[in-house]
Every structure is written in structure tokens, then in C-alpha cells.
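In: Predicted model follows, preceded by the sequence.
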Amino acid sequence: MTDERAELPPRKTDMTKAGADAPLAEGELRASDADRERVAERLREAIAEGRLDMEEFDVRLGAAYAARTYGELVPLTRDLPESAGSAAHAPAPLAGGAGRVGRVGAEPTSRGAFALFGGFTRRGRWVAGKVFTAFAMWGGGEIDLREADFEDRETVVRCFTIWGGISVVVPPELRVRVSGVGIMGGFGGDQLFDGPPDSPQVTVKGFALMGGVGVQRKARKGEKRRLTEERERRELED
């Protein structure tokens, strides 16, 4: 007589336990901040060598800081050769605060901006309030957070524009959320970006009526200058 119990599949609990005990593939392992930074540095070297243009660099750098696993990091440098001189040519300190993450807990220097038939600008070293409100009507404004510090770890930037435009510029490593409405206009950009866990978070919200609000990531001016100088130095050495 056949023992039917031997033909039964393993119980669900046994399968779950077996799956939990199975080793993860290397690509599924969690990446550390150091892993992300190593990839980011290789990308900086690649643009200095002329292997990437600025648009490719921005996209890959953003993806590097957003990566959670090794599998997400590997494709970012797969088509780049190993940097033989990376140790000999260590990157110089970043000028102009390039690569810095905004300091949290500073006293705000600005909580809002207003433009009517004109414009406003917030850029350079400044401190954004926990809630920053911007309004532009028949005008425009720029909110550049690349060198900014923050009153709080979570900042809300509220943008409202009528027949105007507001541009929000953020550095590659900043965590960003975008949630806004465009009525006969546009409100958008990089809708979601996860930076390093210790990075501040900025949420951009509001509405645009017959106008537009744009959010874009850009490398800091100091970093762009450093990359250009590094490329020129390598060309002279070659």
C-alpha cells in the first residue's frame, strides 16, 4: 500500500521557513551609504573623463543615491571601465560646498517669497523655513536649495502661481516629493526621489493656474566647476 503522505507537498509553514532561510542573491543585498557614495564618486570621475555628459551624470547620480540594493547600483557603472588612477588621482575637496547635505536646525532666514509683475530669487547660502510659501502672478521666481540649510528635517515648499512660473532646484542627494496641480498649466518634475537616509526631505506642493511650477535636480555649481577642472587636468596629462 502506497504511503500517500509521502506525496503531499510540504506544508505552507515549512515552505515559508525554507524560503526565509534561503540565501539572497548578491543583487538583492541592501546597499550601504558607503556603497552609494563609491558609485557616485565613479560617476564623477566618468564625467571628468568625458565618458558621460551632464544630463547622463544627473540621471545616474540621482539613481545612485536612490538605490536600495546592489542590483540597482551595478547597472549605473556597468558600461564604465575601472578607474585605474582613482587612488593616484583622489578627488580634490569640493569647492563652494559641493557635495554637502543641508544642515538641519538652523534659524530660518526666509519663510516665503512674492512676485507681482516681477521676480524673486532664493539661492546661495540661506536657511529655508519649515514651511516656505512662494507666490508669483504675472512674474516668476527661483528657489534654489542646492546650498540651502533647513529649519527642520522635513520642509514643505508651497508654490502658487497665476500666469507665472516658479522653478525649484534641488541637489542630487536631497529627498524630494512633488504633489501639485496644474490648471491649464503644469506642475511637476522629479515626482519622487529617495536620497540617503540622513538627508533632509523637501515636499513641493501647490498649484499653477495658466502657469507652471517645475522641480529639477542639478549638480552644485562648485561640483560642476570641479568636474570641468578635473577633465581639463586629465586631458593635459594624456
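Out: Looks like it came in fine.
In: can we go C-alpha only for contacts and neighbour counts from here?
Out: Noted.
In: Stretch 197-212: end-to-end distance?
Out: End-to-end distance for stretch 197-212: 30 Å, by C-alpha to C-alpha, to the nearest Å.
In: Pull out the buried residues from it.
Out: 199-212 (16 or more other C-alpha atoms under 10 Å).
In: Check stretch 174-193 too.
Out: Those would be 174-178, 180-182, 185-189, 193, for stretch 174-193 by 16+ other C-alpha under 10 Å.
In: where exactly do the helices run in the protein?
Out: Counting by DSSP state H, the chain has helices at residues 12-21, 33-48, 54-66, 70-77, 221-237.
In: Next, the contact list for the nearest residue to T109 once chain neighbours are set aside, please.
Out: Spatial nearest neighbour of T109, excluding adjacent residues (C-alpha to C-alpha, 6 or more residues apart in numbering): V127 at 5.1 Å. Counting by C-alpha atoms under 8 Å, 6 or more residues apart in numbering, V127 makes contact with A106, E107, P108, T109, S110, A148, D149, F150, E151.
In: what about V127, distance to A219?
Out: Taken as C-alpha to C-alpha, the span from V127 to A219 is 19 Å.
In: Let's have the helices of the chain in a markdown table, adding distance to G99 and mean neighbour count.
Out: Putting these into a markdown table (distance: least, C-alpha to C-alpha, whole Å; neighbours: other C-alpha atoms under 10 Å) gives the following:
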| stretch | distance to G99 | mean neighbour count |
| --- | --- | --- |
| helix 12-21 | 39 | 10 |
| helix 33-48 | 10 | 19 |
| helix 54-66 | 12 | 20 |
| helix 70-77 | 19 | 17 |
| helix 221-237 | 7 | 15 |
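In: for those, which one sits closest to F114?
Out: Between F114 and those, the shortest separation by C-alpha to C-alpha is 25.6 Å, and it involves helix 221-237.
In: I figured G211 hits T161, correct?
Out: Yes - using C-alpha atoms under 8 Å, G211 is in contact with T161, at 6.3 Å.
In: if we can go back for a sec, quick one: the residue nearest to T109 from T155, how far?
Out: 11 Å.
In: Kindly report the same for R231.
Out: 36 Å.
In: now T13
Out: 44 Å.
In: Presented hereafter is structure B, for comparison with structure A:
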Amino acid sequence: MTDLPAVPDPRDMRVSNDDRERIARVLHDSMAEGRLTVTELEERLDKVYAAKTFGDLEPVTRDLPVANQARAVGMPQPVASPSHRIGGRGTSSSAVAIMSGTDRKGVWTVPPTFTSIAVMGGVEIDLTEARFEDAETTIQAFALMGGIEIYVPEDVTVQVNGSGFMGAFENSVRDQAQPRPGTPLVKITGLAVMGGVEVKRRKSTRQKSKEIEE
């Protein structure tokens, strides 16, 4: 009787970029629910993006309630919609720089209304790794002899409606009038007086990693 070939362990199968992104979304949701700290999230994300097999991903979600679904190795998994960015409580409602500089970046949650003021100073608002408390967010930007830079990732729709007086309110992001299904909408408004507000795109580190791998 002919011996049957050995069945490979599913945990030894190579993971794809979509598999890594799926697990990353699980971790972001767990952080928003208070199951993980920001430090724990960053540590686990490092392991996710360094993972080569499904077995490498197992320990990352083992102690989370969704671990069984996330560890369904060898089974097709639906890719969550970009709405994984929506949820949680706002961690900061303003950024003010008066003759100084400040920023909001990294992993943070944006409330429905966020105010940024720069008076003879500079403010940087980076939404690349941010979550949003609501599906629609308004950022009010006011610059007086100062500058405000707002970086928006590609999976967030932007509507800009600001004015400049002896200054500039510049928008280098040209989105459609209505948000794409499942994506957060960020409305940016305000005034630049003898200063500048600039809205532009920035790719996330994960998007850059995927492009390099491809």
C-alpha cells in the first residue's frame, strides 16, 4: 500500500501582506477597547510585520478574545474594511503652539472636533496611524504668523474649506466630494493670517513596507 504524503502543518504556511494587515487591525481594535496599551500595540505590530508564517502570528493574538478567528490558519479570511480606523475615545482635542512647536502623531484617537492653533509657532498633525472617534471629523486650524501641517493617509477622505489672509491655506489633496464607503471623512477648515496651513498626503509605514516587499 502506497504511503500518503505528509500533510504540511498550516502554521508553517507563509503569510501574505493581507494576512499581516488583518492581524494588525485586530490589534488596533483591541487597543481601542482597552485590552492593549499603546506600548503593547507597538511591540505586537513589530512582530506582525516581521512574521513570515502563520505560526509566527499565533502568539500575537493568543490572549485576545478574537484570537480563535485571527488564528484560523490556512483558512481564507475576509479583509476588514477601512472602517477599522473608526472607534474609541478621543485622546487629544487640541494642539496649541505659541512661539513654540508641538505635534500630534503616532497612534492616537481623534475626537469629532479637533482644534489646532499656531501663533508664531508650528503645529504638525499626522493622521497616518490615527483612529477616529466618529466617522466624520472636523479639524479647525488657525495660524497667525505661524504654520500648521496636516498629514492625511490615503484611506481617509478629506474636504478642505479654509481661507488665507496675507497667508495661505493650501490643499494638495484632491478628494472626491463624498467619502468612499467605509472610510473616515475629515473636514478641515480655518484661517491663516500671515501664516500657512498645508494639507497633504503621507503614506503609512505599513503601506511603504508593502510597496518595498512587492
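Out: Thanks, I have the structure now. Bear in mind the structure is a predicted one, so any value in this text is a computation, not a measurement.
In: Give me the TM-score for these two chains.
Out: After superposition, the two chains reach a TM-score (TM-score structural alignment, normalised by the length of the second structure) of 0.60; 143 aligned residues with a C-alpha RMSD of 2.6 Å.
In: give the contact list for the one in the second structure that sits across from G165 of the first structure in the alignment.
Out: In the second structure, the residue matched to G165 of the first structure (TM-score structural alignment) is G147. Applying C-alpha under 8 Å, 6+ apart, we find G147 of the second structure in contact with A118, M120, G121, G122, V123, G195, G196, V197, E198.
In: number of nearby residues for the fifth one?
Out: Neighbour count for V123 of the second structure, taken as other C-alpha atoms under 10 Å: 26.
In: Aligned to it, what sits in the first structure?
Out: In the first structure, V123 of the second structure lands on G141 (TM-score structural alignment).
In: can you check the last one too?
Out: When the first structure is aligned by TM-score structural alignment, the residue opposite E198 of the second structure is G214.
In: now its match, nearest residue through space, not along the chain?
Out: S167 (5.0 Å).
In: quick one, what contacts the aligned partner of R175 of the first structure in the second structure?
Out: Counting by TM-score structural alignment, R175 of the first structure corresponds to T157 in the second structure. Taking C-alpha under 8 Å, 6+ apart, we find T157 of the second structure in contact with D175, Q176, Q178, P179, R180, T183, P184, L185, V186.
In: One more pass at 7 Å, please.
Out: D175, P179, R180, T183, P184, L185, V186 (C-alpha atoms under 7 Å, 6 or more residues apart in numbering).
In: The third one matches what in the first structure?
Out: Aligning on TM-score structural alignment places R180 of the second structure opposite P196 in the first structure.
In: what's near enough to touch its match?
Out: So P196 of the first structure contacts D33, Y65, E173 (C-alpha under 7 Å, 6+ apart).
In: Columns distance to G71 of the first structure on top of the residues you listed, output as JSON lines?
Out: Compiled in JSON lines, these are given as follows (distance: C-alpha to C-alpha, whole Å):
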{"residue": "D33", "distance to G71 of the first structure": "15"}
{"residue": "Y65", "distance to G71 of the first structure": "13"}
{"residue": "E173", "distance to G71 of the first structure": "19"}
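In: picking up where we left off before, out of the helices of the first structure, nearest to R122 of the first structure?
Out: Closest among the helices of the first structure, using C-alpha to C-alpha: helix 221-237, at 15.1 Å.
In: How about residues contacting the closest one?
Out: R44, I47, A48, E49, G50, L94, A95, G96, G97, A98.
In: Show me which pair in the buried residues of stretch 197-212 of the first structure is furthest apart.
Out: Within those, two members stand farthest from each other by C-alpha to C-alpha: S199 and M210, at 33.6 Å.
In: What segments of the second structure are strands?
Out: Counting by DSSP state E, the second structure has strands at residues 94-98, 101-104, 109-110, 113-119, 122-126, 131-132, 136-144, 147-152, 157-165, 168-171, 185-193, 196-201.
In: Which strands or helices does the fifth one pack on?
Out: What that stands for is strand 122-126 of the second structure. strand 101-104, strand 147-152 (3 or more C-alpha pairs under 7 Å, 6 or more residues apart in numbering; DSSP states H and E).
In: now with 8 Å?
Out: Contacts defined by 3 or more C-alpha pairs under 8 Å, 6 or more residues apart in numbering; DSSP states H and E place strand 122-126 of the second structure against strand 94-98, strand 101-104, strand 147-152.
In: Could you do the fourth one as well?
Out: Packed against strand 113-119 of the second structure, as judged by 3+ C-alpha pairs under 8 Å, 6+ apart, are the following elements: strand 94-98, strand 136-144, strand 147-152.
In: By how much does it deviate from the first structure on average?
Out: After superposition onto the first structure, the average distance of strand 113-119 of the second structure to its aligned residues comes to 0.3 Å, using mean C-alpha distance after the TM-score superposition for the first structure.
In: can you pull the buried residues of that strand?
Out: So for strand 113-119 of the second structure, counting by 16+ other C-alpha under 10 Å, buried means T113, F114, T115, S116, I117, A118, V119.
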